[in-house]
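[1] predicted model follows, preceded by the sequence.
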Amino acid sequence: MSNMVVSSLSGNWVSTTLSKKSNLSHPKDLTRGTPFSLRNITACSRESTASDESHCKRRLLLLKIGALSASLLPASSLFAEEIPKNYRAFVDSVDGYSYYYPSDWREFDFRAHDSAFKDRYMQLQNVRVRFLPTDKKDIHDMGPMEEVIYYLVNHRYAAPNQIATIYDMQEKTADGKNYYTFEYELTSPNFSTTSFATIAVGNGRFYTLIVGANKRRWKRYRDMLQVVADSFKVLDI
């Protein structure tokens, strides 16, 4: 593995435990794009406890701002295309990325990640996005696709007790930006997960989207999860 790849991918890329949702703590929370629909608003209106009141108001505000952010995106963006049936769009116009996720998934906090959604019943079936600063301008600057993906899967995604298997690697270009998407499996003594990952560079950041499921459910939901992986886009900020 070249020094270029190693230095560019520094940091802890191993998936970590979930953390509790925190209250509004950063100015970007007021302006970031969020998922929005009448269903979101209805669900929020049913929250009745006093402790949830402020969170409900915050989510309603974010839903409105998310809709406004979507309307301001350029024609070449996510919303120039029709959102697939049974999916919703998440757009973060502050941090510069967007993707689709299944419409019945719920937002949650995944430590060290910027956004995440999960199946309401199966926690291992989820999507999450994170980014790290980089001085690279394009994903090609990280190194050859095979080397970059091998290094990530075996040395960042896999824990010491996991065996990593890479099944497929694809490269695509959309709106002048390059992406690597790959399918891989992590096998532990007690369980296995299979995932798609899409990585890209833009805005001085190295972005990673991972969407996966328990290995036993992978064959059934693979096509659905691939839509999520393929939908990831980096937006100019």
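    Nice, thanks for sending it over. Not measured: the values here are computed from a predicted model.

[2] going forward, measure contacts and count neighbours with C-alpha atoms only.
    Fine.

[3] and the helices in this structure?
    Under the criterion DSSP state H, helices of the chain are mapped to 3-8, 38-45, 50-72, 145-152, 215-231.

[4] okay, pairing it with this:
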Amino acid sequence: MTSLSAPGPHPLPRPLLRGVVAVLLALVLVGCSAAAAGLNRYQNPDGRFAFLYPTGWTRVQVSDGPQLVFHDLINSDETLSLVISDVKADGDLADLGSAVAVGERLRRAVIAPEGSGRQAELLQAEERDQDGRTFYDLEYSVHLGDRDRHELATVVVDRGRLYTFAASTNEIRWGKVKDLFHQVVTSFTLLV
């Protein structure tokens, strides 16, 4: 007996199907890792926080300064720093003020304090929510006597601590590294 119905789709031979699946899987994995290409992950030993930093950067020890500092081996004036300060134990970031208010306070007290010879302008201040936590993302233009710099920072409060994570470079390189710096600064996350 002959069937008059249209033939169904012809299945691909199994070896060809495996090859197609392997190629698709490879493309997905390459696409996922491209966003973090050239970045390494740092997680502090107690597992409290983590962030990404560029490949080719190294951690340096400093005294009487930030808890963590990384800098580029080639452009040594490009830096990442993390400052951890104590704040009211039961407070949150909003208790310190709006993004603009906190950004201005950071500008006056840390980036360009009176008598430092530096001038700074807060260019942008935005609030961002990540994993149920509020972050303030800040952007500054900084003038030092003989050169101009650009700085990005993010701040977050957790368990009585204010975390200020910042990336800085000279203004000449800003156009080349701004996307990378945005990715690095916004990668800062609290893990507990």
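    Yes, it's here. Given the structure is predicted, the values throughout are model-derived calculations rather than measurements.

[5] can you give me the TM-score here?
    Here the TM-score for the pair of chains, by TM-score structural alignment, normalised by the length of structure 2, is 0.75; 156 aligned residues with a C-alpha RMSD of 1.8 Å.

[6] Arg128 of structure 1: which of the helices of structure 1 is closest?
    Judged by C-alpha to C-alpha, the one of the helices of structure 1 that comes nearest to Arg128 of structure 1 is helix 215-231, at 10.4 Å.

[7] so which elements touch the closest one?
    Applying 3 or more C-alpha pairs under 8 Å, 6 or more residues apart in numbering; DSSP states H and E, one finds that helix 215-231 of structure 1 contacts strand 97-102, strand 177-187, strand 192-202, strand 205-214.

[8] name the helices or strands packed onto the third one?
    Packing contacts for strand 192-202 of structure 1, counted by 3+ C-alpha pairs under 8 Å, 6+ apart, involve strand 177-187, strand 205-214, helix 215-231, strand 233-234.

[9] what sits against the aligned partner of Leu162 of structure 2 in structure 1?
    Residue correspondence to structure 1 (TM-score structural alignment): Leu162 of structure 2 is matched to Phe206. Shown in contact with Phe206 of structure 1 (C-alpha atoms under 8 Å, 6 or more residues apart in numbering): 131-134, 199-200.

[10] might one say that Asp168 of structure 1 is in contact with Glu183?
    Yes: in this structure, Asp168 of structure 1 is within contact of Glu183 by C-alpha atoms under 8 Å, at 5.2 Å.

[11] of those two, who's got more company?
    Glu183 (23 against 10; other C-alpha atoms under 10 Å).

[12] trace the more buried one over to structure 2, please.
    Using TM-score structural alignment, Glu183 of structure 1 lines up with Glu139 in structure 2.

[13] how close does the most far-flung residue of structure 1 relative to its centre get to Arg39 of structure 1?
    Distance to the chain centre peaks in structure 1 at Ala50, reaching 31.4 Å (criterion: C-alpha atoms, centre = their mean). Between Ala50 of structure 1 and Arg39 of structure 1 the computed distance is 21 Å (C-alpha to C-alpha, to the nearest Å).

[14] with Glu107 of structure 1 instead?
    Remark: distance between Glu107 of structure 1 and Arg39 of structure 1 (C-alpha to C-alpha) = 13 Å.

[15] hmm, back to that, so which of the helices and strands packed on helix 215-231 of structure 1 gets nearest Arg59 of structure 1?
    Of all those, strand 97-102 comes closest under C-alpha to C-alpha, at 18.0 Å.

[16] so what does the closest one touch, helix or strand wise?
    Where contact means 3+ C-alpha pairs under 8 Å, 6+ apart, strand 97-102 of structure 1 is packed against strand 87-92, helix 215-231, strand 233-234.

[17] onto which residues of structure 2 does that strand map?
    So strand 97-102 of structure 1 is aligned with residues 49-54, judged by TM-score structural alignment.
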